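In: quick one: sequence and predicted model below, then my questions.
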Amino acid sequence: MKPATRYFGRFSAVVLTTGAVLVGAAGTAGADPIPGCTAGDVTAVMTGVSASMTTYLFTHPDVNDFMSSLQGLSKSDAKQRTQAYLSANPQVRDELTAIRQPGVDLRNRCNIPLKAEIASVI
């Protein structure tokens, strides 16, 4: 299996797991769910973010190669290298931030704590 294929498999698993955690966090917040914060809403937003990220990585091979190079690194090493890469490539940082923005907006709108996210290096 190609490293990029494994990366996308892991990336998809993280996105799906994140959605599940977000749903759990949103579901325990109160009896009446906040409009737009149902399990379906969370899944739809995270699916859109995942699809946008997939398209971006396939259309930006240099970024895809960098992200693929993080496989096997510890979380702290991957985070440090990613932060350095994004600092050196502000346009990429801004584009990835824009892709992730719907998830950030959802978290803020639905009062989902930051700790509910599985992994975030941006």
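Out: Here it is on my side, so go on.
In: could you use CA atoms for every contact and neighbour count after this?
Out: Noted.
In: tally of neighbours for T43?
Out: Neighbour count of T43, defined by other Cα atoms under 10 Å: 19.
In: for the longest helix seen in the chain, packing partners?
Out: Secondary structure of the chain per DSSP state H: the longest helix is helix 3-27. Other helices and strands packing on helix 3-27, by 3 or more Cα pairs under 8 Å, 6 or more residues apart in numbering; DSSP states H and E, are helix 39-59, helix 61-68.
In: for comparison:
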Amino acid sequence: MLLSARAGRRAVAGAMGAGAIAGAMLFGALPSAMADDPALNPPNCTAADLAGVASGVSASTSAYLFSHPDVNYFFTSLEGLPRDEVRSQVSTYMDQNPGVKADLTGIRQPLVDLKNRCGAPPAPAIP
């Protein structure tokens, strides 16, 4: 089944938005990034590093969704639902599709690694 161009744009925008939100959360959690003390500012923990990793995760997520139309359709179908319902449906979907869960967890692992290396609190796991 082919999705409309509008649905495709929404999926890409959603993937990019998720990366941007994750990036914003990490950037907000790293106030020491501007500190002069190297002990407080680990290497490769700059805003540029964050942007690069987040854009890579977003691009990989987009490619995954385009190459897995059923997963793309599921996430696209969540648009407009209340946040708690989205969370519940995603959790159920991931429990029923452990391969998708493993794939998406692997795709976002570089962002988790960056957060862990740079001292940010760990991101919540995909349900």
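Out: That came through fine. Keep in mind it's a predicted model, so treat the numbers as computed, not measured.
In: still on that earlier bit, and the longest helix of structure 1, what's buried?
Out: For helix 3-27 of structure 1, a neighbour-count test (16 or more other Cα atoms under 10 Å) marks 4, 7-8, 12, 14-16, 18-23, 25-27 as buried.
In: does P43 of structure 2 fall in a helix, a strand, or a coil region?
Out: coil (DSSP: H, G, I helix; E, B strand; the rest coil).
In: number of residues surrounding it?
Out: When neighbours are defined as other Cα under 10 Å, P43 of structure 2 has 12 of them.
In: is it possible to export the helices and strands packed on helix 3-27 of structure 1 to a markdown table including distance to K79 of structure 1?
Out: A markdown table is the format used below for the helices and strands packed on helix 3-27 of structure 1 (distance: least, Cα to Cα, whole Å):
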| stretch | distance to K79 of structure 1 |
| --- | --- |
| helix 39-59 | 18 |
| helix 61-68 | 11 |
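In: of all those, which one is nearest T82 of structure 1?
Out: Ranking these by proximity to T82 of structure 1 (Cα to Cα) places helix 61-68 first, at 8.0 Å.
In: give the aligned range of that closest one in structure 2.
Out: The aligned range for helix 61-68 of structure 1 in structure 2 is 69-76, by TM-score structural alignment.
In: residue in structure 1 paired with L114 of structure 2?
Out: Using TM-score structural alignment, the partner of L114 of structure 2 in structure 1 is L106.
In: and what about the residue located most distally from the centre of structure 1, helix, strand or coil?
Out: For structure 1, the largest distance from the centre (Cα atoms, centre = their mean) belongs to A31, which lies 27.4 Å off. Secondary structure state of A31 of structure 1, per three-state DSSP, is coil.
In: that older thread, show me how far the match of helix 61-68 of structure 1 is from its chain's centre.
Out: A distance of 16 Å separates the centroid of the chain from that of stretch 69-76 of structure 2, by Cα atoms, centre = their mean, to the nearest Å.
In: give me the mean distance between that stretch and structure 1.
Out: Here the mean offset of stretch 69-76 of structure 2 against structure 1 after fitting is 0.3 Å, by mean Cα distance after the TM-score superposition for structure 1.
In: what comes up buried for that stretch?
Out: For stretch 69-76 of structure 2, burial by neighbour count (16+ other Cα under 10 Å) applies to 71-73, 75-76.
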